[in-house]
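Enquirer: Predicted structure and sequence below. I'll ask about it afterward.
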Amino acid sequence: MMEEQQGMNDAKFVDMFKALSNTTRLNIVQMLKEPEKNFPPQVHIHKGDDFLGGVCVGDIRDKIGLGQSTTSQYLSLLQQSGLLEMKRIGQWTYYRRNEEVIKQLERFIGKNL
């Protein structure tokens, strides 16, 4: 049972590595580390929305210079891997880093690689 649990964890980390294996996706995660430095102010997010640090898909798209569908595909893959969190606020979709999952990835690398 313990081995099976470890295999599921390893598979999750493999998904994260796959998501980060593309330069643009890696850049997105890096830019979202300091959203206030890398993106314009997110005027549609308020403290009550409980999604501080989130950046609108349009702003991410503008920054990376790719089309809407490719940007959405990249963000979706990063979210599915657990590296990003997503929230719809009004008509906008926002993404931010999932810091807890990134810390788990850091520990995995430090311990196992």
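Expert: Yep, that arrived.
Enquirer: For the rest of this, base every contact and every neighbour count on C-alpha atoms.
Expert: Fine.
Enquirer: Could you point out the longest helix of this protein?
Expert: The residue-count maximum for a helix in the chain (DSSP state H) belongs to helix 2-20.
Enquirer: And that helix, what does it pack against?
Expert: On a contact count with 3 or more CA pairs under 8 Å, 6 or more residues apart in numbering; DSSP states H and E, helix 2-20 meets helix 23-31, helix 68-80.
Enquirer: adding another structure so you can compare the two:
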Amino acid sequence: MGELNDDQLVSAFKALGHPTRLEILGWLKDGDSFPPQDRPAEEAGVCLKHIQARAEVSQSTASQFMATLQRADLVICTRIGQFSHYRRNEQTIAELSKAIGSGV
């Protein structure tokens, strides 16, 4: 993917500007911090219902949070049946970290 452009940086920082979204991204770093699922979290991600329960928000709020993180390319969504599973997009997160380290 390469370096993040200014629009991507702004989108990522806006997505991380809400404490719960920032917390969710941290939780997703360790899939074991959620209840066991049929598939390992590192393979398919964490089901939205588990994210919702941990964040103690409504389903629609959890969906909005994840949509914002997905638009910023910070998470990847995988549909399994009727359920959405989310995992971190480590490539984008590494590029964001590199941009921050270089003084943006």
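Expert: On my side now, so go ahead. As the structure is a prediction and not an experimental result, all values here were calculated from the model.
Enquirer: excluding its backbone neighbours, what's nearest the residue nearest the centre of structure 1?
Expert: Of all residues in structure 1, the one closest to the mean position by CA atoms, centre = their mean is L84, 2.5 Å from it. In space, and not counting its chain neighbours, L84 of structure 1 is closest to R97: 4.4 Å by CA to CA, 6 or more residues apart in numbering.
Enquirer: Trace T23 of structure 1 over to structure 2, please.
Expert: Using TM-score structural alignment, the partner of T23 of structure 1 in structure 2 is P19.
Enquirer: If you tally nearby residues, what's the number for its match?
Expert: By other CA atoms under 10 Å, the residues close to P19 of structure 2 number 9.
Enquirer: Show me the one of the helices and strands packed on helix 2-20 of structure 1 that comes nearest V43 of structure 1.
Expert: helix 23-31 (18.2 Å; CA to CA).
Enquirer: average offset between that closest one and structure 2?
Expert: Following the fit onto structure 2, the mean deviation recorded for helix 23-31 of structure 1 is 0.2 Å by mean CA distance after the TM-score superposition for structure 1.
Enquirer: which parts of that helix are buried?
Expert: Buried residues in helix 23-31 of structure 1, defined by neighbour count with 16 or more other CA atoms under 10 Å: R25, I28, V29, M31.
Enquirer: need the helices and strands packed on helix 2-20 of structure 1 in TSV with distance to I102 of structure 1, can you?
Expert: Converted to TSV, the helices and strands packed on helix 2-20 of structure 1 look like this (distance: least, CA to CA, whole Å):
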stretch	distance to I102 of structure 1
helix 23-31	10
helix 68-80	11
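Enquirer: These: which one's closest to Q6 of structure 1?
Expert: Closest approach to Q6 of structure 1 among the helices and strands packed on helix 2-20 of structure 1 (CA to CA): helix 68-80, 19.2 Å.
Enquirer: Identify the residue of structure 2 aligned to the residue nearest to the centre of structure 1.
Expert: Per TM-score structural alignment, L84 of structure 1 is aligned with V75.
Enquirer: Ok, R96 of structure 1 next?
Expert: Alignment note: R96 of structure 1 maps to R87 in structure 2; criterion TM-score structural alignment.
Enquirer: How about the contacts made by that match?
Expert: If you count contacts by CA atoms under 8 Å, 6 or more residues apart in numbering, R87 of structure 2 has them with L28, A41, E42, A44, G45, V46, V75, I76, C77.
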